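Q: Test case, fold it:
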Amino acid sequence: MPSLQSVISCQSDYDPTALPVTQANAIIADVIEPVRGIEQLPIRSALSRVLANDVISSIDVPAHDNSAMDGYAFAGAMLNQGDGDVVLEVSGTAYAGNAFDGEAKAGQAVRIMTGAVMPAGCDTVIPQEFVEIQAGGNQVRFRPDAVRAGDNRRRQGEDLARGQAALRAGRILTPADLGLMASLGVVEVKVRRRLRVAFFSTGDELRSIGETLDPGCVYDSNRYTLHGMLQRLNVELIDMGVVRDDPEIMEAAFRTACEVADAVITSGGVSVGDADYTKQIMARLGDVSFWKIAMRPGRPMAFGRIASGGHEAVLFGLPGNPVAVMVTFYNFVRGALHRLMGADVAPLPRIRVRSATPIRKRPGRTEYQRGIVAPGPDGELEVRVTGEQGSGVLRSMSEANGFIVLDHDQTSVAAGDLVSVMLFDGLV
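A: Now for the predicted structure:
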């Protein structure tokens, strides 16, 4: 992997005290490379894993021309035999899994079911609701403009041709992908090994759930938030608890985390005024930079790589405030972990909706306001802020259903203006 400092040295406008979100993400992307471990799994066990190789179809899908619906198969040329209705003799029936044994001749049709192989001599299917059955079921009549030649026929290989890539490497496998592989007869698939992610919170004031809260202490919520966000990424979790503000304890925690995980995530200890030895330990163990991101919330952040005992891990030092942890995770860590696991994932999508109220904003930083998207009085979607936007107000995250994203150069928003929203559905 390229060193962090070598990547930073190529940034002509690099300023660690006011780093734009886009530039920080570009640096992270340049530093991180995917893990190399690969394992082979039965497709039932591969859900949410990252595909290591392209899955190539060994068959045509569908394997034969077949009917897209229940109806009657015939030669499309019969539609041009005159001005009146088309009248065809029914010569047999084709079922899915039981093909018609014979050939439809001129003036004949074959009763056909959805998915059945198209009989020889047929290239068109008229849906059964468009025909009039006559002569005790031995004859059908329909208007020639009820269908066009070639309609309602699925062609061999139109979904997938033999030798075509059905799924590309880097894809995070979905339930539909498992079904697709099964339809191709794939039994096992090669995937990237699961990432191992260690995480812990720092601070003497933090207490775990179940412990007594002494004066000035708070329960540690960040580990539970991180646990939930990481679970969504299907990584192997290593929860190291709360680490006290003690240099020896802190260094031991970083070393242990580095030796057992691919990535280490901490919350707290990277802000101005935090204990200096936390940053000193991070820097001493590896190639780490300390940034003040031009964003709100979530300004302080550390990123780099640390090493111990012959092992190396990517480090993300996140702020201590609960909302800032979530904002920085989704804007930096999530994408970086996807890259580390070898996944080809697009940036989180945004929608454009109108703002129900004015929002103050000064240019020069990206802001993530917690918002609630809902239909307005006219039925059109609009978004309003949840109220107090302090980075320690975790309740506002629970109430919100999306981030209102105000980009770096954007100014204040008037009521009725369109704004970008990153929806939480499937995210938090």
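Q: C-alpha from now on. contacts and neighbour counts both.
A: Will do.
Q: For the host helix or strand of residue 370, buried residues please.
A: Secondary structure assignment for residue 370, by DSSP states H and E: strand 366-375. Under the neighbour-count criterion of 16 or more other C-alpha atoms under 10 Å, strand 366-375 has 366, 367, 368, 369, 370, 371, 372, 373 buried.
Q: and which of those is nearest residue 214?
A: Nearest to residue 214 among these, counting by C-alpha to C-alpha, is residue 370 at 31.0 Å.
Q: Once you drop chain neighbours, what's closest to the closest one?
A: Nearest residue to residue 370 in three dimensions, chain neighbours excluded: residue 403, at 4.9 Å (C-alpha to C-alpha, 6 or more residues apart in numbering).
Q: you'd agree that neighbour is in a strand?
A: Yes - Residue 403 forms part of a strand when assessed by DSSP: H, G, I helix; E, B strand; the rest coil.
Q: and it, how many neighbours?
A: 23 (other C-alpha atoms under 10 Å).
Q: before we move on, what about residue 380?
A: 10.
Q: do residue 200 as well
A: With other C-alpha under 10 Å as criterion, residue 200 counts 22.
Q: residues in contact with it?
A: Residue 200 makes contact with 223, 239, 240, 241, 242, 243, 265, 266, 267, according to C-alpha atoms under 8 Å, 6 or more residues apart in numbering.
Q: Could you list which of these belong to strands?
A: In this view, these that belong to strands under DSSP state E are 239, 240, 241, 242, 243, 265, 266, 267.
Q: this one as well, want them side by side:
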Amino acid sequence: MMNLGIEPQMLPVEEAQQKIFSKFKQLDLEKKDLINSLGHFLGEDVIAPFDLPEKNNSAMDGFAAKYLDVENCNQARVKLQVVGRVGAENVSNTILKKGQAIRIMTGGEIPTGADCVIPFEHTDSGPVRGSNYPSEVVVNKPVALGDNIRKSGLDYKIGEKVLEKGTYLNAPSVGVAASLGIDRILVVRKPIISVLSTGNEIVLPGREKKDGQIYDSNLFSIASAIKEAGGIPNICEVIPDEEDALEKVLDSCSDSDLIVSIGGVSKGDFDLIKDVLVRKGDINFWGIRMRPGKPLAFGELNLSGRKVYQIGLPGNPVSAYVCFELFVRPLILKMRGYKTILRETIRAKIDKTIQNDDQRKIFVRVKLIKHGSKYAAKVYEDQSSNILSSLVFANGLAICPEDCKVINSGDLVDVMTLDH
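A: I've put the predicted structure just below:
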């Protein structure tokens, strides 16, 4: 257990990430109603239980006929006897004979003996309402053998793997599962992330704000970022700077997959997260060699006999958000089943000089602007860790490595992209 009276050696960002990420794995599987499976990763292969489509069917409204009866209709009009109608919901029991046709709707089963479908626009018959059909039809324009017929199994054949385990379920894949009659599906469950803010100085929006207090932006931005990453945020009440209150809230989070606290990890008389972690679990580290976001806690708590990991983010809004992007968002993606968990980085030309005087990795808020195939990175004027407007402005974080003392205006830099 770490001695809180000794300033710990700061860890590089990559080492801290490795230490944290190694403690987590993909979560277990659960059955979900198909309509609620969107955005999950599939926990099993989906195999086609039947051909899709199940039957040869018409690709359009028209008349099913024999190709040999109509192949010469461009030389002379061909008249066919109409012997029935097949709707999209019907199964055809008719065996088509020479000189006959059947009125057919899109999706209707192709009757035995038919090998082409003539669109009604190529005949003297217009659309017919309901179950009515003409007694005969004149074909004005020829079609090719097999035209406008969708073969059974054209999409998927019985026994074929339709969706592979680990597939991200987007709208089309949910639709495919529904087309196979599936109403419940096995998926990787989404992580429950409890989020809590500490401090006598903060109050929730909508509550009365007393002198000296500020509205809690961190709780809402971090909870929203958790939801954006696919986690399920469990938002706790703002906790006053009292150890008993903090312990009570932590105990209520025993069913969480991760606890994220905001504030209380820097050096201060009322920074209690460290003390509570010592009492309820083990502390792994306290400082990261980065800016913004140097103070960061990672601990393991024993809550009601269950081991729950906890990450303590710094209280300044920018620091909290940058640390979330580097340490918490990747964890959520890993627990959900993603193989790639870190943000994409691209090269961009920066428009201002960046000084690095303390050998920390700096994450500079920038706006990426694309010019043809290249990017420019426009630096936000005020890089203070309390400036919320810089996060609204930025769609990327330009990276200045620890061993780089200066990045000059016009230099190419790595920029971690942000989705928003």
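Q: Aligned against structure 2, show me the partner of the residue nearest to residue 370 of structure 1.
A: Alignment note (TM-score structural alignment): residue 403 of structure 1 maps to residue 396 of structure 2.
Q: ok, now residue 155 of structure 1?
A: Under the alignment (TM-score structural alignment), residue 155 of structure 1 pairs with residue 151 in structure 2.
Q: And its match, how far from residue 85 of structure 2?
A: Per C-alpha to C-alpha, to the nearest Å, residue 151 of structure 2 is found 20 Å from residue 85 of structure 2.
Q: How about residue 384 of structure 2?
A: 74 Å.
Q: Residue 180 is in contact with residue 34 of structure 2, correct?
A: No - contact criterion C-alpha atoms under 8 Å: residue 34 of structure 2 and residue 180 do not qualify, at 11.6 Å.
Q: Which residue, neighbours along the chain excluded, lies closest to residue 250 of structure 2?
A: The nearest residue in space to residue 250 of structure 2 (C-alpha to C-alpha, 6+ apart) is residue 303, at 7.5 Å.
Q: Please enumerate the helices of structure 2.
A: In structure 2, the segments counted as helices under DSSP state H are 13-21, 67-70, 171-179, 217-228, 243-251, 273-280, 317-323, 329-336, 388-393.
Q: just so I know, which of the ones you listed lies nearest residue 292 of structure 2?
A: Taking the helices of structure 2 one by one with C-alpha to C-alpha, helix 317-323 is closest: 5.0 Å.
Q: residues in structure 1 aligned with that closest one?
A: Using TM-score structural alignment, helix 317-323 of structure 2 pairs with 322-328 in structure 1.
Q: now the end-to-end length of stretch 93-108 of structure 1.
A: For stretch 93-108 of structure 1, the end-to-end distance is 12 Å (C-alpha to C-alpha).
Q: That stretch: which residues count as buried?
A: The neighbour-count check on stretch 93-108 of structure 1 (16+ other C-alpha under 10 Å) flags 93, 94, 95, 100, 103, 104, 107, 108 as buried.
Q: Using CSV, lay out these together with distance to residue 199 of structure 1.
A: Listed next are the buried residues of stretch 93-108 of structure 1 as CSV, based on distance: C-alpha to C-alpha, whole Å:
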residue, distance to residue 199 of structure 1
93, 64
94, 61
95, 58
100, 63
103, 68
104, 69
107, 74
108, 71
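Q: and which of those is nearest to residue 312 of structure 1?
A: Nearest to residue 312 of structure 1 among those: residue 95, at 60.1 Å, using C-alpha to C-alpha.
Q: For the closest one, give its distance to residue 182 of structure 1.
A: 23 Å.
Q: got it, and residue 150 of structure 1?
A: Distance of residue 150 of structure 1 to residue 182 of structure 1, computed by C-alpha to C-alpha: 29 Å.
Q: List the buried residues in stretch 118-136 of structure 1.
A: Going by neighbour count (16+ other C-alpha under 10 Å), the buried part of stretch 118-136 of structure 1 is 118-128, 131, 133.
Q: and these, which two are the farthest apart?
A: Largest separation among the buried residues of stretch 118-136 of structure 1 by C-alpha to C-alpha: 120 and 133, giving 22.4 Å.
Q: Tell me which of residue 150 and residue 182 of structure 1 has more neighbours.
A: residue 150 (17 against 14).
Q: number of nearby residues for the alignment partner in structure 2 of residue 188 of structure 1?
A: Matched by TM-score structural alignment, residue 188 of structure 1 corresponds to residue 184 in structure 2. Using other C-alpha under 10 Å, residue 184 of structure 2 is surrounded by 16 other residues.
Q: If we ignore the residues flanking it in sequence, what's nearest residue 184 of structure 2?
A: Distances taken as C-alpha to C-alpha, 6+ apart place residue 33 nearest to residue 184 of structure 2, at 4.4 Å, with adjacent residues excluded.
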